[in-house]
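Chemist: No letters, just coordinates:
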């Protein structure tokens, strides 16, 4: 059960200071904020479940580097004390009694797992005209900066919760943009690590080659601190075989990170055509240059084949992955494969498919040709990695690639769906499985916009260090959540 929504007290004034969430960050205070602004008006709908009081109390007695820090976890990641629904009514009773290894690591580091966050249902891999942050189980997540604007997907609840001061940090997952886009439009830091740095075991899957969990927080340091606890090898996830060589204290030294001598590759075509986003980006580049970075202009256009190849690969991988996950669920789960999910949605059309359909489910069910899949996956990985990020880093001799993460949040539109702008280059890092960090860059009319930092495989520490260096010298004034609908400014 959620804490009583009557605990409104003075939660809203406590939420923010100039540096973000104030020091009053006990689990009890976060629970009060959840009751005050998530359950009650403005009803952000970022939190889909709160952990049992006994579990929270027991965690308060834990020790470790994250002792007492409240963390929310996206509801496609298994936790032993709460169901894992992926936002779907089909899994509303999916209480497995298991912790995903990444959750066990967080608990081992002393974190208080406060609850689960809402998400785009099935991590936004069900229909073709979905609204980011909507799930049948959790409703529509709202953006704290403008509650009628999109929180982006699919880790929308995790980003919105951190932005609204509902937890110290949160865990999201990404296949392509699902950590970095919500981080950007909700004005928080989001980090998608190298695939294989964090275990994906007991996480509802989409793609065995692109999926990863990652941290979301109010600063690069806090995101790195959370990542340090999450990272490491796991026998249940072969992709993590090399994680032990690359896991580290990612937060070490970030407080003094500098940009002197760093060569920054500016992906100029990926800045897009929104004038005010371009102006923010130019300001960020000027900040970095003043701090000693070398700015290198890059002219790059991704292959038109990349998106097509990625889509074909994801359909095949989702069918295999979700079938295996559902088949292995403990107990007497009524749905054991993708065909069963499709049938469930048809049987519960009014609740599940009022706003959008399940075209991706149906295409995935038919994606059974392994030779076609292997060709698509090979093409996608090569175009994004060897011929994409790797080639750009080598050709221009740069340490990192940068671009705006995405544009400002668009109005929530359940009828038509999302309205993405052609800004950013995050798909390259997603498809290649490389690290991608989004750091707040400023705001357009009160709506946050993030700055992306990307590099090659296992360059996680470098990306975090450069992102922290930018964060230290950023001159843009960041907006603050208003918890109101967006309004056109007056007096102009």
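Modeler: Sure thing, it's come through. Values in this document were obtained by computation on a predicted structure and should not be read as measured data. Residues are numbered from 1 along each chain as shown.
Chemist: all contacts plus neighbour counts: C-alpha atoms, from now on.
Modeler: Will do.
Chemist: how distant is the helix or strand encompassing residue 105 from the center of its chain?
Modeler: Here residue 105 sits within helix 101-108, counting by DSSP states H and E. With Cα atoms, centre = their mean, to the nearest Å as the basis, helix 101-108 stands 18 Å off its chain's centre.
Chemist: That helix packs against which elements?
Modeler: The contact analysis (3 or more Cα pairs under 8 Å, 6 or more residues apart in numbering; DSSP states H and E) places helix 101-108 against helix 220-230.
Chemist: if you set the cut-off to 10 Å instead, what comes out?
Modeler: Contacts defined by 3 or more Cα pairs under 10 Å, 6 or more residues apart in numbering; DSSP states H and E place helix 101-108 against strand 70-74, strand 112-117, helix 220-230.
Chemist: Distance to residue 199 added to these, as JSON lines?
Modeler: Output for those, formatted as JSON lines (distance: least, Cα to Cα, whole Å):
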{"stretch": "strand 70-74", "distance to residue 199": "14"}
{"stretch": "strand 112-117", "distance to residue 199": "17"}
{"stretch": "helix 220-230", "distance to residue 199": "8"}
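Chemist: can you pull out the strands in the stretch 1-150 of the chain?
Modeler: 47-50, 70-74, 112-117, 134-135, 139-140 (DSSP state E, counting those that start in this stretch).
Chemist: Of all those, which one is nearest residue 60?
Modeler: Ranking those by their distance to residue 60 (criterion: Cα to Cα) puts strand 112-117 first, at 6.5 Å.
Chemist: by how many degrees do the helix holding residue 105 and helix 220-230 diverge?
Modeler: Angle of helix 101-108 versus helix 220-230, following axes from the mean of the first three to the mean of the last three Cα atoms, to 10 degrees, is 110 degrees.
Chemist: angle of helix 101-108 against strand 112-117?
Modeler: 150 degrees.
Chemist: Residues contacting helix 101-108, please?
Modeler: By Cα atoms under 10 Å, 6 or more residues apart in numbering, the list of residues contacting helix 101-108 from outside reads 59, 62-67, 71, 73, 77-80, 98-99, 109-113, 171, 198-203, 213-214, 226-234, 236-237.
Chemist: Okay, one more to line up with it:
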């Protein structure tokens, strides 16, 4: 399936889409596979520890921030050659950890993220020694002048930026036939459950790193599915926030009307903690002004194990049916919701489903050209590209490294687009928002008096295919993505050892509700389990 068909499918019910360095740029460790990683997994002292458990261990003196950081660095060194999830680690991480340990002794902790090591997707600026490249060799020498706003917020909360994760190059917006998790800089990222399976994208490395316990938590970004898809295929929690809740400044863009960063964690509670530290009004991002009075400084207060009791939840059956085994898992999930006291309205329908796929793609093309050109104006003289046109030329000149498996058709289409003042763009954007907001999610919520809507996040991971590209099945990311509304996915079970998630989505600024519902479901179901790193599906069942 090509990228354009996928965008259409997403509106129907699909998912959209150093150890310095740990691997040579462009390297792929596809041939390095253990028979299993059970020994390594069992030996890792921090496996599956939550943020609060890590914080408690530091308070009690069982660990220091430096010790945690070293353990995660060692874990990355051990497992990353098999996963290609981390592009580089922060050479200052241990020094930062030591300073935070001293601060804890002198002044006490800043909060629950004090001394917690986290990884960032490599399209998020850090004003340090690390590169920000979107996975592209064209930006291999790009060192951002300052932290992205969300990185500033995390550092202020005491988090340690451990490194940068691999991603689908340019956040999966380069070709119709790309392989999710592949970048020219980092090669192909591997799913930690079955290594020859795809991690989905574009936040591939972030999802894999969290699942494989290479960090305490990670940050991904989404335009349409790029947080929730790698979360479901890697068996973790992913929260795509309302547009404007988290600043977009300092993030290499696709499209300002849909882009947002969000937490990827092993538990809903950890996602709530991370989100609490990431929000805030940023003068450099006008969209965040709308969050004033709507954002929260502590989303953990909405964690309620009984939060499903009395909740009205719509079951969007129109996103079912692409896989019989996924449907079976969803029926099990719905039964858990019922047992926990939820009132299921089954089915409900987004009446405008399938009507915005083409115009979504048009909007993304227009905004990509405009937004990327604006970002590239900020890069330094060591970066050889200053416009999308330059980037297209660079890829042609370095085709053996950048275009060995798939092309740049999406770039070429975007380059042909005009300005954001074009009526074609303006009309498409207005239509998309109307269809997904007023006549879509909001209309469905109001008609049935719902707190949220649930649907399968996606199907089990497909075998990675560098020649033909991704093989998406189905999913439900598009309505929330195009509308700019929040979407939270939680593990819902396994199919032949491969994880599958369930999505909770609702109207703007409804993160508190989604966290309450998803947490209650998670606590009642507890489907998360760490990966075993089997080379193939056949070997996993022996």
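Modeler: Structure received. All values derive from a computational prediction rather than experimental measurement.
Chemist: hang on, the earlier thing: which among the strands of the stretch 1-150 of structure 1 is found nearest to residue 253 of structure 1?
Modeler: Of all these, strand 70-74 comes closest under Cα to Cα, at 23.0 Å.
Chemist: Onto which residues of structure 2 does that closest one map?
Modeler: Aligned by TM-score structural alignment, strand 70-74 of structure 1 falls on residues 117-121 of structure 2.
Chemist: after superposition, how close is the matching stretch to structure 1?
Modeler: Compared with structure 1 after fitting, stretch 117-121 of structure 2 deviates on average by 0.4 Å (mean Cα distance after the TM-score superposition for structure 1).
Chemist: List the buried residues of that stretch.
Modeler: Using 16 or more other Cα atoms under 10 Å as the test for burial, stretch 117-121 of structure 2 gives 117-121.
Chemist: wouldn't residue 43 of structure 1 be in contact with residue 157 here?
Modeler: No: the pair residue 43 of structure 1 / residue 157 is not scored as a contact, 12.0 Å apart, by Cα atoms under 10 Å.
Chemist: Mutual contacts of the two, please.
Modeler: 140-142.
Chemist: between those residues, which is nearest residue 342 of structure 1?
Modeler: Closest to residue 342 of structure 1, out of all of those and judged by Cα to Cα, is residue 140, at 21.7 Å.
Chemist: Need the counterpart of the closest one in structure 2.
Modeler: Using TM-score structural alignment, residue 140 of structure 1 lines up with residue 188 in structure 2.
Chemist: same thing with residue 348 of structure 1?
Modeler: In structure 2, residue 348 of structure 1 lands on residue 398 (TM-score structural alignment).
Chemist: Where in structure 2 does stretch 389-400 of structure 1 align, residue-wise?
Modeler: Going by TM-score structural alignment: stretch 389-400 of structure 1 matches residues 441-452.
Chemist: Quick check: buried residues in the matching stretch?
Modeler: Neighbour-count burial for stretch 441-452 of structure 2 [16+ other Cα under 10 Å]: 441-445, 450-452.
Chemist: Identify the residues contacting the residue nearest to residue 391 of structure 1 when sequence neighbours are not counted.
Modeler: In space, and not counting its chain neighbours, residue 391 of structure 1 is closest to residue 385: 7.8 Å by Cα to Cα, 6 or more residues apart in numbering. Shown in contact with residue 385 of structure 1 (Cα under 10 Å, 6+ apart): 379, 391-392, 428-434, 455-457.
Chemist: Surely residue 385 of structure 1 is within a strand?
Modeler: No: in this structure, residue 385 of structure 1 is helix, not part of a strand, as judged by DSSP: H, G, I helix; E, B strand; the rest coil.
Chemist: Distance of it relative to residue 375 of structure 1?
Modeler: 15 Å (Cα to Cα, to the nearest Å).
Chemist: Could you do residue 354 of structure 1 as well?
Modeler: From residue 354 of structure 1 to residue 375 of structure 1 the distance is 36 Å (Cα to Cα).
Chemist: Let's see which of the contacts of helix 101-108 of structure 1 end up in helices.
Modeler: Residues of the contacts of helix 101-108 of structure 1 located in helices (DSSP state H): 59, 226-230.
Chemist: Which single one of the residues you listed is nearest to residue 146 of structure 1?
Modeler: residue 226 (27.2 Å).
Chemist: The counterpart of that closest one in structure 2 - how many residues pack around it?
Modeler: When structure 2 is aligned by TM-score structural alignment, the residue opposite residue 226 of structure 1 is residue 274. Applying other Cα atoms under 10 Å, we find 28 residues neighbouring residue 274 of structure 2.
Chemist: Quick check: nearest residue in space to residue 274 of structure 2, chain neighbours excluded?
Modeler: Nearest one to residue 274 of structure 2, counting by Cα to Cα, 6+ apart, is residue 263 at 6.2 Å.
Chemist: Give the equivalent position in structure 1 for that neighbour.
Modeler: Using TM-score structural alignment, residue 263 of structure 2 pairs with residue 215 in structure 1.
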